[in-house]
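**Q** Okay, here's the prediction I keep looking at, along with the sequence it came from:
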Amino acid sequence: MPLCFAPADAQALPLTLLEKEALGAWLEGPGAAHRAWVEAAGFRAGLGEVLPLPGEGGLAGALGGYGDAAARARERFPLAAVAQALPPGDWRIAEGLPEDAAEREALGWLLSGYAFSRYRKASERPERRLVAPPGVDPDRVEMLAEAEALTRDLVNTPAADLGPGALEAAAAALAVRFGASIEVTRGEDLLAENLPLVHAVGRAAAEAPRLIDIRHGDVGPRLTLVGKGVCFDTGGLDLKPAQAMGLMKKDMGGAANVLGLAQIIMAEDWPVRLRVLIPAVENAVSAGAFRPGDILASRKGLTVEVNNTDAEGRLVLADALALACEEGPEMLVSMATLTGAARVAVGPDIAPFFTDDGALAQALSEAGGRWADPVWRLPFHAPYEAMIEPGIADLDNAPQGGFAGAITAALFLRRFAEGAGAYAHFDIYSWQPQAAPGRAKGGLMQGVRALRGALPGSLGL
């Protein structure tokens, strides 16, 4: 299905959404004419149930089960469960859609049409288009769906076709589309430009490492987004086992998400000086690979002892964060598929984030709830600072013991984020393990809608 609404004047069939507890009253009132049909079909208004309604000339409409509050709480996009079960055609919501959920549910409907078909012939999927419900801004919701499709496509593309060069090309295409500038520092030039950690992590790969730098807007507060662009992560010389390497095409999920957020910001023309920094590398194995025990210099001047080459994401982010802070942005956000510890803590559905700004944290939580983008604040727990200080160097990239892995990684990054007015770090998964309504199995946008809702207020826009 296309990620767009049906025209407002489309000859759309009516869809009546019914909560379980409202079914009886509907059958006594407006639905009395269909009572026998509904009872014979065994329709109970369970979430995702669909019952086509017959008319004189064929299909007259449909009932969609909206379940009960408990069932809706288990789904991010309850309406999408109905959408995917409807007969093909154009539909409009006749009744039953809560006004305060209309935009979120309309977005879920559009996202239920997403499919990644780059590597196979696109099947003839039946279209189920929705007329934008009253009060819903169709342009805004379509824009959000398009940005998520960009993120999902990037994450779903395997590393053979999305190495550092292809990620650069995707960033350049986005920049050109919105009239943004882009500069890229590659290979040995990273050393000349004092980006040694980005160079160290990516130097063993067939494709040169690079730092992608996009700018858009010349007025307003400075907003800088930093995304981890590790296009494939073998683990380096601390080689991952095969099972752990299977999903490493998604290790550039942080970059994909900040590009999706940047697309939203530029499409909505926020009055900000936007900057997007993406260290794009592949963590590979060759004679030039960095080694366990190496001590690396960073742009900030802090030295880092490498106790695990598989903790490379924080290294490339460190240089990018230090670069970002040199111009003192009012807001700095990093996004990365950084630690397995974050997944153990909150699972794949929730995007944990870290910030010292209480107002920003509250705004993120509220916006995530409004836009079906669950986030959860984890602490920058100061007593754990000692865990990232090895003694032989300023910092340790992989503290021993395994405790508090997401927190120690965030504390490591915060050392390089000094100088920003506010800083938030998201440790995302960017992957949907099993298909769910509105969320196809595969790449996923996480934390972006929460940021879109929270950042304008935090920046005083």
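**A** Good, I have the coordinates. A quick note: this is a predicted structure, and the numbers were derived from the prediction, not measured.

**Q** Could you use CA atoms for every contact and neighbour count after this?
**A** OK.

**Q** Quick one: end-to-end length of stretch 278-292, please.
**A** End-to-end distance of stretch 278-292 (Cα to Cα, to the nearest Å): 24 Å.

**Q** chain center to it, what's the gap?
**A** Chain-centre distance of stretch 278-292: 25 Å, with Cα atoms, centre = their mean, to the nearest Å.

**Q** In the stretch 251-400 of the chain, what residue spans correspond to strands?
**A** 273-283, 295-297, 303-305, 331-336, 351-355, 375-377, 395-396 (DSSP state E, counting those that start in this stretch).

**Q** deepest of those, which one?
**A** Mean neighbour count (mean count of other Cα atoms under 10 Å) peaks for strand 273-283 among these, with a mean of 28.

**Q** The structure to be compared is supplied as follows:
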Amino acid sequence: MLSFFAPSDTTDPACPIHAVTADGLEETLAALDPEAGAWAKACGFKADAGAVLLVPGDEKAVAAVLFGLGKADDPARPAFLTGRLPASLPDGLYRLATFEGDLSLAVLGWALGCYRFERYVKPKEKSLRLVMPSTVDAKELESLAGAVFMVRDLVNTPANDLGPAELAAAAFRLANDNGGHYREVVGEDLLTENYPLIHAVGAASSRAPRLIDFTWGDETAPKVTLVGKGVCFDTGGLNIKPDSSMLLMKKDMGGAANVLGLARLIMEAKLKLRLRVLIPAVENSISGNAFRPGDIFPSRKGLTVEIGNTDAEGRLVLADALALADEEETDLIVDMATLTGAARVALGPDLPPVYTHDDTLAADLASAGESVGDPLWRMPLWAQYDKLLASKVADVNHISSGGFAGSITAALFLARFVENTKSWLHADIFAWVPAEKPGQPVGGEAQVIRALFEVLKSRYPA
């Protein structure tokens, strides 16, 4: 069990946490010890969302905790509001005595609020635990927290310690620990095995580009393939980024990190599917052999691609990986990528756009995202914008002419490389929290994978 939980059958005394809405505050205070109710009123506790009040007991101990949920019908209440508790409480053992809402989300919020990225600093010592409620699926909740922590750790690790080889090592460990079959195609072998776009993007770096490829599960089960953009650092190439845009480019492998997180959930749950994970892992660098604007390359699919801008490298490496995924009969292909700034302009950092032709998948995913607090928004694969990718000298340009609909045209480019699969989904994620929120510290973040796991769990139950 994770260190910040205690088993549900523990006999150790635990301080009660009363999570209460503003509407139910009076009733809760009336049920408490009169002195506790008087203390809350004296302190002006109004149960505002995220407010924490420690109710004192004997010998300077905390007798109870009041935690505000705000208005009962507030649509803006963060899904992981309970993630504020770990930083607000002194060391000790706690239990959720009362809670109005989804108890599993509340407990997951606690776990996510305990996350710290402390690889490069002295860890802060804190002994804080929550009794796992007996009605919560502890095994799945710990798996969810573990997957999110893994994604965050990968995205938060700077590029000097996480390049293509190190990302591949993380993928190998995950596959090996779960009995998967792993292989890599590295460096010049990418050309031999026909991955010209992956090779072109990664050729300028001293750190060899590679294609990570592992499988897991029964070969006769329905096939699900996950493709993640693994650009471990993106300078922008010869279309070099300004320093303000380059600062966070260690997170440009966020798609790969999230794919690995989802793969971990699938394997730990032992879903009845045949899983394949494909990650083109590269560093988009600058040197004499860097690819250039105006260059034309073949792709694995056979389409020739004109390079419009070397800073749009993610869709290039995904194109070869998607073409490979599409070569076998697959029920579902999902690709995840920190692909466009246009997606953030349209929907902000919290709401990743997803693209699919599959109406049923889109509806199921939207419903799952709402239920598990993993928001997303379907955007259109608007066919009339496809002409914006026209090239006079190649089959396709990989960026659109003009500045409109950047996220949509990126998705339309990727769609050209997926023709045979039954269903395809593209998620243009941010994989980063720019301003701290409950349960979500500033830094790398898992997006869409919990919603996807809910859908896969219902379709391919263990």
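**A** That came in fine, so what should we check first? This structure is a prediction, so every number in the text was calculated from the model and none was measured.

**Q** Can you give me the TM-score here?
**A** The TM-score (TM-score structural alignment, normalised by the length of the first structure) is 0.96; 458 aligned residues with a Cα RMSD of 1.6 Å.

**Q** before we move on, the earlier item: any chance of the strands of the stretch 251-400 of the first structure in a markdown table, plus distance to residue 226 of the first structure?
**A** Output for the strands of the stretch 251-400 of the first structure, formatted as a markdown table (distance: least, Cα to Cα, whole Å):
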| stretch | distance to residue 226 of the first structure |
| --- | --- |
| strand 273-283 | 5 |
| strand 295-297 | 20 |
| strand 303-305 | 20 |
| strand 331-336 | 5 |
| strand 351-355 | 14 |
| strand 375-377 | 18 |
| strand 395-396 | 21 |
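
**Q** Would you tell me which of the ones you listed gets closest to residue 152 of the first structure?
**A** Proximity to residue 152 of the first structure (Cα to Cα) singles out strand 331-336 among the strands of the stretch 251-400 of the first structure, at 14.7 Å.

**Q** Show me what that closest one packs onto, helices and strands only.
**A** Helices and strands touching strand 331-336 of the first structure, by 3 or more Cα pairs under 8 Å, 6 or more residues apart in numbering; DSSP states H and E, are strand 222-227, helix 253-267, strand 423-427.

**Q** Swap in 6 Å and give it another go.
**A** Identification of packing neighbours for strand 331-336 of the first structure by 3 or more Cα pairs under 6 Å, 6 or more residues apart in numbering; DSSP states H and E yields strand 222-227, strand 423-427.

**Q** ok, the residue nearest to residue 305 of the first structure when sequence neighbours are not counted to residue 35 of the first structure distance?
**A** Counting by Cα to Cα, 6 or more residues apart in numbering, residue 295 is the residue found nearest to residue 305 of the first structure once chain neighbours are left out, at 4.4 Å. As judged by Cα to Cα, residue 295 of the first structure and residue 35 of the first structure stand 75 Å apart.

**Q** Residue in the first structure paired with residue 85 of the second structure?
**A** Mapped onto the first structure by TM-score structural alignment, residue 85 of the second structure lines up with residue 82.

**Q** Neighbours of its match, how many?
**A** The number of residues packed near residue 82 of the first structure is 23, by other Cα atoms under 10 Å.

**Q** likewise residue 143 of the first structure?
**A** Number of residues near residue 143 of the first structure (other Cα under 10 Å) recorded here: 18.

**Q** Give me the spatial nearest neighbour of it, chain neighbours excluded.
**A** Computed as Cα to Cα, 6+ apart, the closest residue to residue 143 of the first structure that is not its neighbour in sequence is residue 264, at 7.0 Å.
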